[in-house]
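Trainee: sequence unavailable; structure follows:
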């Protein structure tokens, strides 16, 4: 296969896993698996797989730097707890709108505050589209239910903020895919598991063993390890913008699949939100010019040093 074809294969793998994350995270709520439990199971399995490999390879020195620890707290522990919790309050479609749809926006805002990267024309267009979609959606939701936003929606948006900061820092620090993935998984386990065992509520007895096994394997291996590596490999072959635009579709597709699969509602308000946030996140008008403005800014800072 050519390098470009390989890139699309890696994109397909990433899309399946990212879409599966939306479906399985919603299933956690239906299967009575708490956010505290699935977070612990996810990082425990990843730790048991990755730590022996790092020891055998004698590749543990990078763990003692501040970068993997900070990334683990943002994109690991805090992100998982807020996003998993949100699925217990609202359907999967809300995740596509308030989490995945808002990640490009929160990433741009994080780049502005952390590295003084101003919003470019494309970001402003996305901002207008997203705000318009959210306003229309909230107005329709208020007419339908009397409530414009739910607690779960706020948790999803908070998760998007964590992931936006995580993405910008990851790009700035230029860690390899392996070190990024391993550092997040291992430090998340080291910090979170003791806190979970000593202080947090546990409800493992409320879920069946098969359900726990399915969720642990999928989130601990496929989401933490495989999706991270396949996403980075796709970026190497197709570029960051094209890869990001394609895989962003996965949660939106999953939200549609969740309607018949999980018997979830899809109102006119949700449909407007999905379409508007999907267009704002994908930025289809940029496909003729894919220059990564954040990367340009970082390169300029590097040359000035």
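Mentor: Structure's in. What do you need? None of the values given here were measured: they were computed from a predicted structure.
Trainee: from here on, just use CA atoms for contacts and neighbour counts.
Mentor: Will do.
Trainee: which residues sit against stretch 166-178?
Mentor: Applying CA atoms under 8 Å, 6 or more residues apart in numbering, the external contacts of stretch 166-178 come out as 67, 71, 74-75, 107, 110-111, 180, 228-229, 232, 298.
Trainee: what's the most centrally placed residue in the chain in contact with, if anything?
Mentor: The residue lying closest to the centre of the chain (CA atoms, centre = their mean) is residue 163, at 6.2 Å. By CA under 8 Å, 6+ apart, the contact set of residue 163 is 74-75, 79, 103, 106-107.
Trainee: measure it to residue 56 for me?
Mentor: 31 Å (CA to CA, to the nearest Å).
Trainee: in addition, the following structure is provided for comparison:
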């Protein structure tokens, strides 16, 4: 992000940056909610998680890789270590873990447990890696967040899905992976388009290698309508969603951008009820409220913001 003097020179004010970053963040909320529901639909069809991944990264790479190359962007981030962390955190490994978890838990749990816990893991990494101290609003917010997650983990099994705990464990792992991506993205100062191109391009390479080993599905049983639906939804998430998230983080900072993500559980639950008929229980609604309020409290103005230093070859962005 530009310095204050540069902002004045360029006619860009901090308020304008916040407004633009907020708009990008709200778009991310909508796309994430659609992605949760569409992927949940996908894993309940004849498509396997690896099939959904192949559709996602083929379509996304066809758009992003040529665009990035045309603009002269290198195929990696500042170095291979940062590239590997970005791809693992938001690329094929992340999607495989989260999509596998979606076999065991309903959409309302997906959004709350996975997306709701992302800011918690971002803060934990900031404390462990950068020795940041948590302030009172963060402590209170994370206490509410953990209380909501505890309801999902120990009390709410009313949806009748066997092995929900497996899904919850995988969602927490996916949230940790995404937190790593967020921290690395912020420290690198990587542009949103460049980051999306790197993540999707190398994810396609990984998926093709794995796909060659596991073999293709029985195409006689594949509904091509499902493939087409996943192509649209996954490309929207991989291209527009990742770009919008990068812009939101760049303009607002990792912690401030996370407060908008708190709206995703409610949005995803509403879409799941409309399109999947997944009616949330009273405990689920209570947990969603706790998670949402917890994230908003932890990310409110005045909470500690991670002071991120650049990695070798990267540029730090101001919060």
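Mentor: Thanks, I have the structure now. Small disclaimer: the values here were computed from a predicted structure and weren't measured.
Trainee: corresponding residue for the residue nearest to the centre of structure 1 in structure 2?
Mentor: The equivalent of residue 163 of structure 1 in structure 2 is residue 178 (alignment by TM-score structural alignment).
Trainee: check which helix or strand covers that match.
Mentor: According to DSSP states H and E, residue 178 of structure 2 maps onto helix 164-188.
Trainee: residue 259 of structure 1 pairs with which position in structure 2?
Mentor: Aligned counterpart of residue 259 of structure 1 in structure 2: residue 273 (TM-score structural alignment).
Trainee: again with residue 74 of structure 1
Mentor: Using TM-score structural alignment, the partner of residue 74 of structure 1 in structure 2 is residue 89.
Trainee: so what's that match up against?
Mentor: Residue 89 of structure 2 neighbours (CA under 8 Å, 6+ apart): 174, 176-181.
Trainee: related to what we said a few turns ago, quick check: the match of residue 259 of structure 1 touching residue 279?
Mentor: Yes - judged on CA atoms under 8 Å, residue 273 of structure 2 makes contact with residue 279 at a distance of 5.4 Å.
Trainee: now the contacts of residue 89 of structure 2 in CSV, with distance to residue 144 of structure 2?
Mentor: Output for the contacts of residue 89 of structure 2, formatted as CSV (distance: CA to CA, whole Å):
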residue, distance to residue 144 of structure 2
174, 20
176, 18
177, 22
178, 21
179, 19
180, 22
181, 24
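Trainee: and in structure 1, which of those remain?
Mentor: Counting by both residues aligned by TM-score structural alignment, their matches' CA atoms under 8 Å, structure 1 reproduces these contacts from the contacts of residue 89 of structure 2: 177-178, 180-181.
Trainee: next, count neighbours for the counterpart of residue 128 of structure 2 in structure 1.
Mentor: With the correspondence set by TM-score structural alignment, residue 128 of structure 2 lines up against residue 113 in structure 1. Residues lying near residue 113 of structure 1 (other CA atoms under 10 Å) number 11.
Trainee: quick one: contacts of stretch 263-283 of structure 1?
Mentor: By CA under 8 Å, 6+ apart, stretch 263-283 of structure 1 touches 91-94, 96-97, 101-105, 122, 125-127, 129-130, 132-134, 136-141, 245-246, 248-249, 252, 258-259.
Trainee: quick check: PyMOL command selecting the buried ones in the residues you listed.
Mentor: Buried members of these, defined by 16 or more other CA atoms under 10 Å, are picked up in PyMOL with:
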select buried, resi 91+92+93+94+96+97+101+102+103+104+105+126+127+129+130+132+133+134+136+137+138+139+140+141+245+248+249+252+258
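Trainee: select from the contacts of stretch 263-283 of structure 1 every entry located in helices.
Mentor: 92-94, 103-105, 122, 125-127, 129-130, 132-134, 136-141, 245-246, 249, 252, 258-259 (DSSP state H).
Trainee: the lengthiest helix in structure 2 - contacts with which helices or strands?
Mentor: In structure 2, taking DSSP H as the definition, the longest helix is helix 14-43. Helix 14-43 of structure 2 sits against helix 49-70, helix 92-101, helix 107-109, helix 224-235, helix 242-252, helix 254-261, helix 264-275, with contacts defined as 3 or more CA pairs under 8 Å, 6 or more residues apart in numbering; DSSP states H and E.
Trainee: buried residues in the first one?
Mentor: Counting neighbours by 16+ other CA under 10 Å, one finds that the buried residues in helix 49-70 of structure 2 are 49-61, 63-65, 68.
Trainee: the helix or strand following it to helix 164-188, inter-axis angle?
Mentor: Per DSSP H and E, the first helix or strand lying C-terminal to helix 49-70 of structure 2 is helix 80-90. Going by axes from the mean of the first three to the mean of the last three CA atoms, to 10 degrees, helix 80-90 of structure 2 is angled at 140 degrees with respect to helix 164-188.
Trainee: what angle separates helix 80-90 of structure 2 from helix 242-252?
Mentor: Using the same axes, to 10 degrees: helix 80-90 of structure 2 against helix 242-252 is 110 degrees.
Trainee: how distant is helix 80-90 of structure 2 from the center of its chain?
Mentor: Centroid separation for helix 80-90 of structure 2 versus its chain: 14 Å, with CA atoms, centre = their mean, to the nearest Å.
Trainee: same question for stretch 112-132 of structure 1.
Mentor: 19 Å.
Trainee: over to stretch 274-292 of structure 1?
Mentor: Centre-to-centre, stretch 274-292 of structure 1 and its host chain are 18 Å apart (CA atoms, centre = their mean).
Trainee: residue 39 of structure 2 pairs with which position in structure 1?
Mentor: Mapped onto structure 1 by TM-score structural alignment, residue 39 of structure 2 lines up with residue 25.
Trainee: now residue 61 of structure 2
Mentor: In structure 1, the residue paired with residue 61 of structure 2 is residue 47, using TM-score structural alignment.
Trainee: how much space separates its match from residue 214 of structure 1?
Mentor: Distance of residue 47 of structure 1 to residue 214 of structure 1, given as CA to CA: 17 Å.
Trainee: circling back: thought the match of residue 39 of structure 2 was touching residue 85?
Mentor: No - the pair residue 25 of structure 1 / residue 85 is not scored as a contact, 9.1 Å apart, by CA under 8 Å.
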